[in-house]
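J.: Quick check, what structure comes out for this input:
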Amino acid sequence: MTDYGHDLLFGAVLTPATGRPELALDLARVADRAGLDLVSVPDHPYRPEFTEALTTLSVIAARTERVRVFPNVANLPLRPPAMLARAVASLGALSGGRVDLALGAGAYWDAIAAEGGPWRAPAEAVAALGEAIAVIRALWTPGGPVHLPGKHYGLDGAEPAPPPGRPGIWVGALGPRMLRLTGALADGWLPSMTRIPPADLPAANAAVDAAAADAGRDPAAIRRLYNLSPPALGSPRGWPERLAELALTHGVSGFLLPAGSPGPLQLFATEIAPAVRELVAAARRLSAGRGPSPGPASSSPAT
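T.: Presented below is the predicted three-dimensional model:
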């Protein structure tokens, strides 16, 4: 059993279609008003049917009041890390610190190359991501001009500009090398349920934890987030227990729901999230020896 003790976050994955650009913005406002914590959009710059991710997130941040926004996940090969660091810092300043950064090493290399980006072998892509994280952190750290050598990315006298709100750097990691990088360098791990199902979480978590310990870091400091798959979760009536189990057994503390209409977001925010929080809080109190909370442990949301 692995509960890293983080506060629970609930959010949305929205698809910003160029044919209906207002839909994602409207859904972001629904998520914001319903009480969700996070709103994310996928980043596929080579797909013209999607609006550009950082531009979309900027408009979402301008039209919401409380949710934090982030790309899910930023396509590093098409986004130089220094400019990505500046963009996130600017969005943080404009939004009152409501921004995080999730990064990927890259995929769909044919499409990336068609856009003029590099074609990287797996080991090279992981190395480039490690250098990119170092560049971003350096530009977000107060101090003088930064000199940072690197094979793929570096800095030679760049001036840092720390963003407000302390954005997290979360990594979308699947393979062993990426999991080790996440444990060594990242603030959080963001897999997708469709790629790493719950049965595979223990081994992947162990890889992240081992890499963190080898790097002298506390494994519990690394937040675990999860892009959910509603078909894999079954009926929403059972979601509170399933998500609470993911939190208490696998340490997941951020749950991202893909949604294309208001109803699922409202249900997730107003019924499922409170029930999960109650179940997890009760279990944590019991584990700490303070006994169960009074009253019912949860309420089942409507199907």
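J.: Every contact and neighbour count from this point should use C-alpha atoms.
T.: Will do.
J.: in the protein, which spans are strands?
T.: With strands called from DSSP state E, the chain shows them at 9-13, 38-41, 68-71, 74-75, 101-104, 146-148, 155-158, 169-171, 188-189, 223-227, 252-258.
J.: Return the distance of the fifth one from the chain's centre.
T.: Read that as strand 101-104. Chain-centre distance of strand 101-104: 7 Å, with CA atoms, centre = their mean, to the nearest Å.
J.: Equivalent analysis for the longest one, please.
T.: Averaging C-alpha coordinates over strand 252-258 and over its chain gives two centres that are 8 Å apart (CA atoms, centre = their mean).
J.: Now the second one, please; I'll put the structures next to each other:
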Amino acid sequence: MADYGHDLQFGTFLTPVAGAPHRVVELARLTEQSGLDLVTVQDHPYQARFLDTWTLLSVIAATTTSVRVSPNVANLPLRPPVVLARSAATLDLLSGGRVELGLGAGAFHDAIASVGGPRLSPSQAVDALAEGIEVIRGIWDADGGQVRVDGTHHVVPGAQPGPRPAHPIGIWLGAYKRRMLELTGRAADGWLPSSPYVPPEGLTAMNAAIDDAALAAGRAPADIRRLYNVSGSFSGSGDGFLAGGPAVWAEQLAELALDEGISGFILIGDDGEAIRRFAGEVVPAVRELVDAERHSPASSTGIAPTGAATPAQDREPVEVARGAAQAAGLQVAPTPDEGTRLSATAAWDETTRPVGPARDPRRTYTPHEQAAGRHLIDVHDGLRSELAQVRELVTQVSAGQMDPGTARSHINTMTMRQNDWTIGAYCEAYCRVVTTHHTLEDQSLFPHLRRSDPRLRPVIDRLEDEHHVIHDILERVDRALVAMISGEDDGKALHAEIDLLTDALLSHLAYEERELVEPIARLGLR
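T.: Next up, the predicted model:
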């Protein structure tokens, strides 16, 4: 088949269990903290044990900062297309363009009928989905005039279009049978099957059906992104699909990307440790293998041109691609501490910080090993960026330069968003992000590094001590926020605490990168 050249994306597929309503939100936050791209949630409105998917996705979008959200997949028979289109566009606007629309025809017809939905045959359900896609695209086309669809299952005699989404929302179809695959090639932006229903050996024929339908409709096969919900285990001999260590996963997923054009891999399950391992050990390795093959000297163009296929027999195997990713010296540069301090108070004595073992100048690192250190810096850069936004918001609101309505509009363009558009909610959310990041390090990364290289113990102990200090500062920020919002303080105490938080956090992040980027590259993220 083909590598369509799409950028790789990785995410999670979570269960909206109503008995533990906050658990799925925490897993969504973990998805983002782990550096993944996408959080998806199954949608079964007739299931009383599940939370409502759209309400849940709204909460997830409001309590995360960068990860995208999507139903996996939305049940169209129970979600009228006009309402669904406006819901998706609204959430996309409020989240800054972080919504995609996984969409399905609805497979459990008795369950749908039991809650008042239409009882459709499989053939009728496909027809209804095709009509629904036409309605949804019409509503999103704010300049297209009244939406008029005279279908068998969906009749819209003259709806006003809008609102326009913040970005072109992708419609990804959960499709398995011939007519659904043809609809995907003809009218969708993506294909979203699941490995429990379609094992890897079944992808080739289904991909071909989508490609044929796309070409018949005058589209390029590369216009349709291919995503894959996958499940597996990190135990096993590696004989089956995703039944082995992270290296087995990486090899198999990279092969699917290169041979079947799969560019999105979404982990099915609610195991936090599996999410961490997937994000920290599998994803960087898959990216390395695919990137090495796409830029292999065997290909003059690097990747397949849009709409063109590179036959598998004309490419080097993944094992050769791995060899093409030559080891080199450490090229990941820790963020330096510029030394600027805003507060007259020092959070700690920086001169007493331990230093880890000296780097072996002869040691080389593969791109996969270096990606692990790069991931730490990327997460830290997100914290730095959000801190700068917190500082700006505090300054403008407390100085009276921004009224609450303007603040709401301003925050809507920022990375982090909350349902409660107040300075308190925004700062509180940032405090939670920092605390969650430190908790993940304390419970997973630091014990691994301490066990793997005892010489790092003094550094790890110091970093953990600084986590406690930063936690205390965050609590003081919270108390200062309460005092300012209640009118007990004019904001001076809040500014002082924010200055101290800025000094402490930026200093801490720089120290952590200086001491851990190389050990993480050498020892991994387990």
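J.: Distance to Arg285 of the first structure added to the strands of the first structure, as a markdown table?
T.: Converted to a markdown table, the strands of the first structure look like this (distance: least, CA to CA, whole Å):
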| stretch | distance to Arg285 of the first structure |
| --- | --- |
| strand 9-13 | 19 |
| strand 38-41 | 26 |
| strand 68-71 | 28 |
| strand 74-75 | 37 |
| strand 101-104 | 31 |
| strand 146-148 | 46 |
| strand 155-158 | 47 |
| strand 169-171 | 28 |
| strand 188-189 | 25 |
| strand 223-227 | 20 |
| strand 252-258 | 17 |
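J.: out of those, which comes closest to Glu131 of the first structure?
T.: Minimum separation from Glu131 of the first structure across the strands of the first structure (CA to CA) falls at strand 146-148, 9.2 Å.
J.: ok, residues contacting that closest one?
T.: 135, 138-139, 154-160 (CA atoms under 8 Å, 6 or more residues apart in numbering).
J.: ok now do Gly35 of the first structure, which residues does it touch?
T.: Taking CA under 8 Å, 6+ apart, we find Gly35 of the first structure in contact with 269-270.
J.: what about it, distance to Glu159 of the first structure?
T.: Separation of Gly35 of the first structure from Glu159 of the first structure (CA to CA, to the nearest Å): 37 Å.
J.: Equivalent analysis for Gly96 of the first structure, please.
T.: For Gly96 of the first structure, the distance to Glu159 of the first structure - CA to CA - is 22 Å.
J.: what are the ranges of the helices in the stretch 201-303 of the first structure?
T.: 201-214, 230-233, 239-250, 262-267, 273-287 (DSSP state H, counting those that start in this stretch).
J.: Make sure Pro193 of the second structure is actually in contact with Asn229.
T.: Yes - the pair Pro193 of the second structure / Asn229 is scored as a contact, 6.2 Å apart, by CA atoms under 8 Å.
J.: Relative to Leu76 of the first structure, which of the helices of the stretch 201-303 of the first structure is closest?
T.: Closest to Leu76 of the first structure of those is helix 201-214 (CA to CA; 20.9 Å).
J.: Read off where that closest one ends up in the second structure.
T.: Helix 201-214 of the first structure lines up with residues 203-216 of the second structure when matched by TM-score structural alignment.
J.: Check stretch 246-262 of the first structure too.
T.: On the second structure, the counterpart of stretch 246-262 of the first structure by TM-score structural alignment is residues 256-272.
J.: Is there a quick ChimeraX command that grabs whichever of the contacts of strand 146-148 of the first structure are buried?
T.: Buried residues within those, by 16 or more other CA atoms under 10 Å, are selected in ChimeraX with:
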select :135,138,139,154,155,158,159,160
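J.: Isn't Arg179 of the second structure up against Gln124?
T.: No - with contact defined as CA under 8 Å, Arg179 of the second structure does not count as touching Gln124 (10.9 Å).
J.: Show residues contacting stretch 208-227 of the second structure.
T.: 1, 4-6, 178, 181-186, 188-193, 261-266, 306-308.
J.: Report the contact partners of the closest residue to Gly143 of the first structure other than its chain neighbours.
T.: Spatial nearest neighbour of Gly143 of the first structure, excluding adjacent residues (CA to CA, 6 or more residues apart in numbering): Pro160 at 6.8 Å. Applying CA under 8 Å, 6+ apart, we find Pro160 of the first structure in contact with 138-146.
J.: average offset between the longest helix seen in the first structure and the second structure?
T.: When the first structure is parsed with DSSP state H, its longest helix is helix 122-139. Taken against the second structure, helix 122-139 of the first structure registers an average deviation of 0.6 Å after superposition, with mean CA distance after the TM-score superposition for the first structure.
J.: need the contact list for Phe13 of the second structure.
T.: Listed by CA under 8 Å, 6+ apart, the contact partners of Phe13 of the second structure are 39-42, 72, 229, 266-270.
J.: Most neighbours out of those, which is it?
T.: Among the contacts of Phe13 of the second structure, the one with the most neighbours (other CA atoms under 10 Å) is Val39, at 29 neighbours.
J.: My understanding was that that one contacts Gln33; is that so?
T.: No - between Val39 of the second structure and Gln33 there is no contact under CA under 8 Å: 11.7 Å.
J.: list residues touching both of these two?
T.: By CA under 8 Å, 6+ apart, no residue touches both Val39 of the second structure and Gln33.
J.: Count the residues that sit near Arg284 of the first structure.
T.: As a burial measure, Arg284 of the first structure scores 17 neighbours (other CA under 10 Å).
J.: Please say which position in the second structure it maps to.
T.: Using TM-score structural alignment, the equivalent of Arg284 of the first structure in the second structure is Arg294.
J.: Okay, that match and Gln370 of the second structure: tell me how far apart.
T.: 19 Å.
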